[in-house]
Each structure stands twice: as structure tokens, then as C-alpha cells.
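*Asks:* sequence below, structure please.
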Amino acid sequence: MKSNFKRALCAISLLAISSTALAQHTAADASAMVRKAVVYLKKNGKEKLLAEASNPKGAFVDNDLYLSIYTLDGKVAAHGANPKLIGVDVSQLRDANDRYFIKDILGAARSAGSGWVDYKWVDPASKALRDKSVYLEKADDLVIAAGFYK
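*Replies:* The predicted model follows:
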């Protein structure tokens, strides 16, 4: 009886560890989500994309991987993790290294149309300051971004 309990406990522990490992996202996941959003925008229009991107149970939220969509002047148009940010000008927001990372995101969108921006941010899961990378693409008058913790 005790050995069955130990086996069950081991199985549950392994499942928890593997679930945590599966929750970690990659650069490929972030860029794929942004590309999926650009296709969605072209097919369904701006209003539907913004609504879906801000829906916590929508197609563009996967645990700690979600879309942040900005206007070219730095206002949040949609946010998968914090809808209270919608309409807020975040262009002056700085990371832990005092870097204006939103300005960097907007600048990359204007100059190259797409790219990666790295910054330091608090991981909501671990509450630790971590390196984060965000992939972005300019689509119409929006900047669509998704990031992952390294």
C-alpha cells in the first residue's frame, strides 16, 4: 500500500514538473502568435482582433504568452494579460535598466516593420526580475507584439 502511494506521489510530481516545463514559451511561439494575429487582422478586421487579443480566454492568450497591441503613438490598443492598460499611453514606460522599451518597440516597428526587442521585466509567475524578449510586427496602424521570458 505504501509503495503504491509513493508511486502515485512520484507520478504526480513528474506530471507537475513536465507541466511547468511545457508552460515555458520560446521565440518561435512568440513570433508565431504575432504572425497568427496579423493573419487574423487581415481576415477579420481591427475591431475583432482587438477584442480577441484582450479576451483572457481567447485565441491569443496562452498562459504567460499573450499579445500586446499598441498604436504608433504608444497607446495600448489591446492587452492579453491586463485589459486595464487599454487606452493608456505607455510610451514613457521603462524597464528595470531604465530603458524606454516601448519606444524601442515602436521604433523597430517604424523602421523595420518587424523585429525583436529585449528588456528586463518582472515575471508574474515567479515574481523575479527576468530577461524578456518581444517579437513585433507593424500591421496597418498597429504594432502587434508577443514576448517570452528567457
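
*Asks:* from here on, just use CA atoms for contacts and neighbour counts.
*Replies:* Noted.

*Asks:* residue 34 touches residue 136, doesn't it?
*Replies:* Yes. The pair residue 34 and residue 136 passes the contact test of CA atoms under 8 Å, sitting 6.9 Å apart.

*Asks:* quick check: neighbours shared by those two?
*Replies:* Common neighbours of residue 34 and residue 136 are listed as 144, 145, 146 (criterion: CA atoms under 8 Å, 6 or more residues apart in numbering).

*Asks:* of those, closest to residue 23?
*Replies:* residue 146 (15.1 Å; CA to CA).

*Asks:* so how many other residues sit close to residue 123?
*Replies:* 15 (other CA atoms under 10 Å).

*Asks:* actually residue 2, sorry about that
*Replies:* Neighbours of residue 2 using other CA under 10 Å come to 7.

*Asks:* one more to line up against the first:
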Amino acid sequence: MFSSTPSRLFHILLTTSALLFSSLSHSAEGGASKAEAEAMVKKAVAFIKANGDKKAYEEFNTKQGKFTDRDLYIVVYGMDGVVHAHGANVKMIGKNLMELTDIDGKAFVKERVEFAKTKPHFWQEYKFTNPENKKIEPKAMYCERLGETIVCGGIYL
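*Replies:* Predicted structure coming up:
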């Protein structure tokens, strides 16, 4: 059994508070949450099903549209690694990014395609440039397979 001295209790409370603050700090800074990313992707998949690829991709590519919220935006990849829509950088559309790696050398598009071959939806982590602050940060991407495409939206951690 451990001693519950005031200084030990203070240390436990301080440590617990720090952990809680660090887990909430991204949301407090205005970044999207995992729940918001999942909801956005589900909304995007429903929009594609209701309106077709062409109209949906045009909407996803609009930075001021309903599929961009702070640091959260929609990207759509083909199973071949080609970008069909990109809410943060329209210059990526039409490019095959299968061999693209993050700062640590992780081929995250290739990994995303491999995940999509066996999972209907999944989370993936890698590092990417945050469009809001232009810094390379850890990112978690939620993706859903839709036919021969992968619809994704991510958050910065």
C-alpha cells in the first residue's frame, strides 16, 4: 500500500491534469476530432452515392465548401493511388501518389490502398503538412472504401 501524503496526492492530480490537458489540447486549438472526421467521411460517402462522383468531387475540392472544416477535409483516392479529389490541394488531383512517403519514409498511400483491399473502413496514422499552420505533424486518417475508391478525412494529432 502506498502513502497518501499531500505532496503525493498533489503530484498525482498534477500528472492526471497534464495528461487530460494534452489529450484535449488539439480540440481546444480548434482542430477536428476523430468523431468529426468519421462523420465527415460518412457524409461524403452519402453525398457521392446521392449525387455521383463528378458533382461530389467538385464539392470536395471547394475549400469553402461543406466538406472542409478547419483542418479537416475530404480526399478520394482510386485503388491505383490516383487522387480523384483533394479538399486542401487541388494540384494533387489526377496524380498517382502510390509511392509518396511521409518524412519518416512511410508509403502511406500504398498502405492506405492495402488496408482498403481488406477493410471496409479503417484509421491510419502518418505525418503530413497541416494546411492551417504549414507544419509537418502526426495525422490520423479515417477512410472508407467505396467501390474502387477510398474516401478519407483526417485529423492532426
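
*Asks:* average offset of the strand ranked longest in structure 1 relative to structure 2?
*Replies:* Taking DSSP state E as the criterion, structure 1 has its longest strand at strand 129-139. Aligned to structure 2 and superposed, strand 129-139 of structure 1 gives a mean residue distance of 0.8 Å (mean CA distance after the TM-score superposition for structure 1).

*Asks:* show me what contacts the aligned partner of residue 124 of structure 2 in structure 1?
*Replies:* Using TM-score structural alignment as the criterion, residue 124 of structure 2 maps onto residue 117 of structure 1. By CA under 8 Å, 6+ apart, the contact set of residue 117 of structure 1 is 101, 104, 105, 133, 134, 135.

*Asks:* and these as JSON lines, adding distance to residue 44 of structure 1 and neighbour count?
*Replies:* JSON lines is the format used below for the contacts of residue 117 of structure 1 (distance: CA to CA, whole Å; neighbours: other CA atoms under 10 Å):
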{"residue": "101", "distance to residue 44 of structure 1": "29", "neighbour count": "21"}
{"residue": "104", "distance to residue 44 of structure 1": "28", "neighbour count": "16"}
{"residue": "105", "distance to residue 44 of structure 1": "25", "neighbour count": "27"}
{"residue": "133", "distance to residue 44 of structure 1": "28", "neighbour count": "20"}
{"residue": "134", "distance to residue 44 of structure 1": "24", "neighbour count": "23"}
{"residue": "135", "distance to residue 44 of structure 1": "22", "neighbour count": "25"}
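
*Asks:* which one of the residues you listed is nearest to residue 10 of structure 1?
*Replies:* Once CA to CA is applied, the member of the contacts of residue 117 of structure 1 that ends up nearest residue 10 of structure 1 is residue 133, at 34.4 Å.

*Asks:* any idea how far that closest one is from residue 148 of structure 1?
*Replies:* Per CA to CA, to the nearest Å, residue 133 of structure 1 is found 6 Å from residue 148 of structure 1.
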